[in-house]
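[1] The sequence and its predicted three-dimensional model are supplied below.
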Amino acid sequence: MVDEKPLLVMQDIVKQYSGVLAVNHASLSLLPGEVHGLVGGNGAGKSTLIKIMAGVVRPDHGQILLDGARLDLRDGSGAYRHGLSFIHQELNLVPYLSGAENIFLGRPYPKTRFGTIDWQVLNRRADEIMRGLGMRIRVDVPVGRLSRGEQAMISLGRAFVGDARIIVMDEPTAALTDEEIRSLFRVIRALKARGRTVLYVSHRLGEIFEICDRVTVMRDGSVVGSYPIGGLSQSEMIRLMIGRSLGEGMPSARNRSGRVFFRAEALAGGPVQGVSFDLREGEILGLAGLVGAGRSEVLHLLYGSIRPKGGRMWMDDKPFAPRSPAEAIRAGLAMVPEERHRQGLVLNRSVLHNITLPALDRFTRRTCFVNRAAEHVAGQKLAQRVQLKAASLDQRVNQLSGGNQQKVVFARWLHAPPRMLLLDEPTRGVDVAARFEIYRIIRELAATGVGIVLVSSDLPELLSLADRLIVLREGRQLAELPTAGMSQETLLHYCYGEVPRA
């Protein structure tokens, strides 16, 4: 049974940036041996609260108590010394260092009697941590060579160095497969059984209900309340998060009857081998498959960021072979990438700069200078269209929440609808209300005749948005299926290479 005396208390925390309240007199208590959920929309203050707990950000007001004593955290190492460990939403790995080096980064490496690093011991300790997570991943190779899911597990492994009393997990399953998520949940339950406390932050409400004992809901920088998980329904939690009932369900897929404007035949490159499909104007084509199936690579082949090793493509019955993303953009393609930090944003530049970046020629006609007034008006309209939450268009993108960063990536392609829009996990790290705003935008673009190719690991999202599916397995095209009437179970069978019996 959970001890009712709090282990950690965040009391009356306030933090503001440029006069905008990110956290507004928020309080949170964590009990020993509990899994505590933290939910809220993008910009609700969750990430800022975690950064304050980690010692990365100093609060303007309020205090943190650990075992009843005031905790003065000035940096991340102080939090670690007091038994707090963190798994952040963005992986922040050093790609040219090995998995073992990343896991123990910032911690003393074991030494030989000669004073050099004992690589054998380091690799063995890292391997033990990964096996404890139920994962067999090579820890002696640079993490840049690992898949996104494997990198996520290495990032998780960092939190299990030492003997942390409190482990904070910020969107830990964003890049994990279903099997990896089950492994993580087994570890969380084992930690709970040993009296450890887990603060679990996620936009996936199903996970909150499955793994958490209590949940704290935030909205607009304030804590709405903390509740036993058994006392809430999912619809009640959503109402607390956004201040109203959602009022709508998942969007229903609709068949499109536009003409075929794009074809790919026997496309090959990277892990992709012999993928063929066509795309109609206004159609949403989904790419389904497990992690490593080659879904993202198909998008990059279309976008010119991976050069094909074989196959052919046509757009409007003319050969199409972009040698770079710039050529693909000029041909009418646009892309929302999976990794927004590395592939989609200029993090140290403003919201406005990021939104208008691919359309600067619109504001420099007949002059070499940018028409800043016109650029600002266009940026403001697009920010309003995606319902972006930011202090101003001059705010740096790296100061936004993860969901609002994703909205910036989405907004930049709305200056003029592209011919083809490539979406790679477009709602990853996006809260439930913003998710439906993005669904609306996708549907509106399709209604104007934009052909959309969608990659999503969220099966309900894929089945409800896509008109048709291409199933990939190990880089090969396994099946082409209509989404009408298809269940998640049937789709999973296909993804695992098992064709269901009629």
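    Perfect, I can see it now.

[2] switch to C-alpha atoms for all contacts and neighbour counts from now on
    Fine.

[3] Can you mark which positions in the helix or strand encompassing residue 128 are buried?
    Element membership for residue 128 (DSSP states H and E) is helix 119-132. For helix 119-132, burial by neighbour count (16 or more other C-alpha atoms under 10 Å) applies to 119, 122-123, 125-127, 129-130, 132.

[4] Out of the residues you listed, the closest to residue 389 would be?
    residue 130 (37.8 Å; C-alpha to C-alpha).

[5] Surely the closest one is in contact with residue 157?
    Yes - between residue 130 and residue 157 there is a contact under C-alpha atoms under 8 Å: 6.2 Å.

[6] And the next helix or strand past the host helix or strand of residue 276?
    Under the criterion of DSSP H and E, residue 276 resides in strand 272-280. The helix or strand immediately downstream of strand 272-280 is strand 284-288, counting by DSSP H and E.

[7] Tell me what angle that following strand forms with strand 272-280.
    Between strand 284-288 and strand 272-280, the angle comes out at 160 degrees (axes from the mean of the first three to the mean of the last three C-alpha atoms, to 10 degrees).

[8] Second structure for comparison follows:
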Amino acid sequence: MEPIIRMEGISKAFPGVQALDRVDFEAYSGEVMALVGENGAGKSTLMKILSGAYMKDTGRIYIDGKRVEIQNPYHAQLLGISTIYQELNVTPNQTVAQNIFLGREIKRKGILGKLGFVDKKEMERRAKELLNRVGANIDPRELVKNLSVAQRQMVEIAKAISLEAKIIIMDEPTSALGPEEVEKLFEIIRQLKEQGIAIIFISHRLEEVFKIADRITILRDGKLVGVMSKDEATFDKVIYLMVNRPLGDMFKKEEVSKGKPILDVKNLKSAIIKDVSFSLYEGEILGIAGLVGSGRTELVRLIFGADPKISGEIYLNGEKIEIKSPEDAVKHGIGLVPEDRQNQGLILKMSVRENIGVTIIRKILKFLGFIDKNKLTEIAENFVKRLNIKTPSIFERVLYLSGGNQQKVVLAKWLASNPKILILDEPTRGIDVGAKAEIHAIMSQLAKIGIGIIMISSEIPELLAMSDRILVMSEGKVVVELPRSEATQEKIMAYASGSY
């Protein structure tokens, strides 16, 4: 049987970096082929070549046994290749139907069609058929901005089917989904498999790879290092090939004796948050669990002053403080590493040095308000070394760093401000196992020196391993507080889903 996609000897170089070095890759119709590797391993580059976003330097590509030269993303679509990116490619102010048929609008019949009039009813009818195929109960007339991330993803999948895709590339499709939504996505992937579509599944969540993939392709440092069936693969074997070392226990939190209360939140309310109270101690990692939409991110945004509160009080070291803006929070020693690091945590077109310096500009001003660039360089170089940020130099734009290294730059930015409290919203979302272990090690080190940490994570094993206590949220409320010794995956899920 001929693979539907075969890539042979693919190489691609960028200035100073050999991103891909003679990589082979293939996938069959009706197969889920997982593509895994550390950040910077070459996964995205390989898939961008297949989707027409990049041109290869050398190598050959075959679709259905026929050699092709993919010129651009539109050409890739014509060849039956669709890509669903981690940052979903939808237009929020248009309807679901308009998004599905964007650029391919169905025209009305007769003279009106020739004049460019769109057949809105027919587009909505066909969109509904496509949504039904992926089991999505979504009104095609609804504006996309009103949909959840999971629903937007289903719109993207419906769009791929409308393009008669034979190959669908899914880049970190579960990164912003809760457990129930992940299972729904997997049901859709199984349906697509039955329809003979090849799925290329890129993920850092290896437990999900083992659950959904038929075969696994592993890249390391731009080279192919392994291809194996799910039955041949083991967790340890895949990790070893990815990082070239046994990782052992991925999550290692050092035991730290809890200090005095550093943060007290009392009866905090907003349009979404309902009367939440809790305390955070020096040197403690407080985990927050909950399903998507439970109010976890909204809670920490209230504490950070990013959203307005209706009522409630916040105390820092026993003293009541008013936080009406992020600037107020920073002044009080509170830092927030947001869930969306690229849009909210970094200035992508600025350098590593400039991003690290964002929170401390006022502290490094010289006479007449000029920035002390030597001091800024010294601070940036110190954090690059301390956090093991892999970058050609501190003057490299953060846009060109891997996800794990971008996350370390966000951490460095806040650590430069000497925070007392650090809020981490999905700190390891979309980063590989090696970088994840490094982030956890940094968290342990910060707790050891007395920083209080609040961590939101959708990965329950991460919460169980890294948290001293876990607050479980549902519908804007904290429904239970679990000490580490009593918390289990089953118990957290039961409380989060309201079935305990």
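    Cool, the structure landed. Since this is a predicted model, take the numbers as computed values, not measurements.

[9] on that earlier part again, tell me which of the buried residues of helix 119-132 of structure 1 is nearest to residue 272 of structure 1?
    residue 130 (28.9 Å).

[10] when you align them, which residue in structure 2 goes with the closest one?
    Under the alignment (TM-score structural alignment), residue 130 of structure 1 maps onto residue 131 of structure 2.

[11] Next up, the contacts around its match.
    Counting by C-alpha atoms under 8 Å, 6 or more residues apart in numbering, residue 131 of structure 2 makes contact with 137-138, 154-155, 158.

[12] now it: how far from residue 124 of structure 2?
    10 Å (C-alpha to C-alpha, to the nearest Å).

[13] how big's the offset between the helix or strand where residue 434 of structure 1 lies and structure 2?
    Here residue 434 of structure 1, judged by DSSP H and E, is contained in helix 432-447. Here the mean offset of helix 432-447 of structure 1 against structure 2 after fitting is 0.7 Å, by mean C-alpha distance after the TM-score superposition for structure 1.

[14] Contacts for that helix, please.
    With C-alpha under 8 Å, 6+ apart as the criterion, helix 432-447 of structure 1 contacts 41-42, 203, 238, 242, 246, 250-251, 281-284, 386-387, 403, 417, 427, 452, 465.

[15] so residue 64 of structure 2 sits right up against residue 7, yeah?
    No - assessed by C-alpha under 8 Å, residue 64 of structure 2 is found out of contact with residue 7, at 11.5 Å.

[16] When these two are compared, which one has more neighbours?
    For residue 64 of structure 2 versus residue 7, the count of surrounding residues by other C-alpha atoms under 10 Å is larger for residue 7: 20 against 15.

[17] Contact partners for the more buried one?
    Counting by C-alpha under 8 Å, 6+ apart, residue 7 of structure 2 has contacts 23-26, 59-62.

[18] And for residue 163 of structure 2?
    Residue 163 of structure 2 touches 77, 80, 82, counting by C-alpha under 8 Å, 6+ apart.

[19] And for residue 244 of structure 2, the neighbour number?
    There are 12 residues near residue 244 of structure 2, going by other C-alpha under 10 Å.

[20] scratch that, residue 413 of structure 1
    Neighbourhood size, residue 413 of structure 1 [other C-alpha under 10 Å]: 21.

[21] Can you classify it by secondary structure?
    For residue 413 of structure 1, the secondary structure call by DSSP: H, G, I helix; E, B strand; the rest coil comes out as helix.

[22] Make sure it is actually in contact with residue 334.
    Yes - Residue 413 of structure 1 is within contact range of residue 334, at 6.6 Å (criterion: C-alpha under 8 Å).

[23] Run through the strands of the stretch 401-502 of structure 1 in chain order.
    Ranges of strands in the stretch 401-502 of structure 1, per DSSP state E, counting those that start in this stretch, are 420-424, 451-455, 468-473, 476-482.

[24] The second one: how far from the chain's middle?
    It refers to strand 451-455 of structure 1. Per C-alpha atoms, centre = their mean, to the nearest Å, the displacement of strand 451-455 of structure 1 from the mean C-alpha position of its chain is 18 Å.

[25] cool, the third one as well?
    Once both centres are worked out by C-alpha atoms, centre = their mean, strand 468-473 of structure 1 turns out to sit 22 Å from its chain's centre.

[26] elements contacting it?
    Packing contacts for strand 468-473 of structure 1, counted by 3 or more C-alpha pairs under 8 Å, 6 or more residues apart in numbering; DSSP states H and E, involve strand 284-288, strand 476-482, helix 488-495.

[27] residue contacts, residue 26 of structure 2?
    3-7.

[28] just residue 100 of structure 2 next, same as before
    127, 155-156, 158-159, 162.

[29] which position in structure 1 aligns with it?
    Aligned by TM-score structural alignment, residue 100 of structure 2 pairs with residue 103 of structure 1.

[30] how close does that match get to residue 186 of structure 1?
    From residue 103 of structure 1 across to residue 186 of structure 1, the span is 20 Å (C-alpha to C-alpha).

[31] again with residue 313 of structure 1
    Residue 313 of structure 1 is 45 Å from residue 186 of structure 1, by C-alpha to C-alpha.

[32] more crowded one of the two?
    Neighbours were counted for residue 313 of structure 1 and for residue 186 using other C-alpha under 10 Å; residue 313 has more, 20 against 16.

[33] Assign a three-state SS to that one, would you?
    Assignment for residue 313 of structure 1 (three-state DSSP): strand.

[34] who's in contact with the nearest residue to it once chain neighbours are set aside?
    For residue 313 of structure 1, ignoring the flanking residues on the chain, the nearest one in space by C-alpha to C-alpha, 6 or more residues apart in numbering is residue 264 at 4.4 Å. By C-alpha under 8 Å, 6+ apart, the contact list for residue 264 of structure 1 reads 275-278, 311-314.

[35] centre of the chain versus the helix or strand containing residue 264 of structure 1, how much separation?
    Using DSSP H and E, the element containing residue 264 of structure 1 is strand 260-269. Taking the mean of its C-alpha atoms, strand 260-269 of structure 1 sits 28 Å from the chain's own mean (C-alpha atoms, centre = their mean).

[36] try stretch 87-106 of structure 1
    17 Å.

[37] That stretch: which residues count as buried?
    87-91, 93, 97-104.

[38] Using JSON lines, lay out the residues you listed together with secondary structure and distance to residue 14 of structure 1.
    As requested, these are exported to JSON lines (DSSP: H, G, I helix; E, B strand; the rest coil; distance: C-alpha to C-alpha, whole Å):
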{"residue": "87", "secondary structure": "strand", "distance to residue 14 of structure 1": "23"}
{"residue": "88", "secondary structure": "coil", "distance to residue 14 of structure 1": "21"}
{"residue": "89", "secondary structure": "coil", "distance to residue 14 of structure 1": "22"}
{"residue": "90", "secondary structure": "coil", "distance to residue 14 of structure 1": "24"}
{"residue": "91", "secondary structure": "coil", "distance to residue 14 of structure 1": "27"}
{"residue": "93", "secondary structure": "coil", "distance to residue 14 of structure 1": "30"}
{"residue": "97", "secondary structure": "coil", "distance to residue 14 of structure 1": "37"}
{"residue": "98", "secondary structure": "strand", "distance to residue 14 of structure 1": "39"}
{"residue": "99", "secondary structure": "helix", "distance to residue 14 of structure 1": "37"}
{"residue": "100", "secondary structure": "helix", "distance to residue 14 of structure 1": "37"}
{"residue": "101", "secondary structure": "helix", "distance to residue 14 of structure 1": "36"}
{"residue": "102", "secondary structure": "helix", "distance to residue 14 of structure 1": "33"}
{"residue": "103", "secondary structure": "helix", "distance to residue 14 of structure 1": "32"}
{"residue": "104", "secondary structure": "coil", "distance to residue 14 of structure 1": "32"}
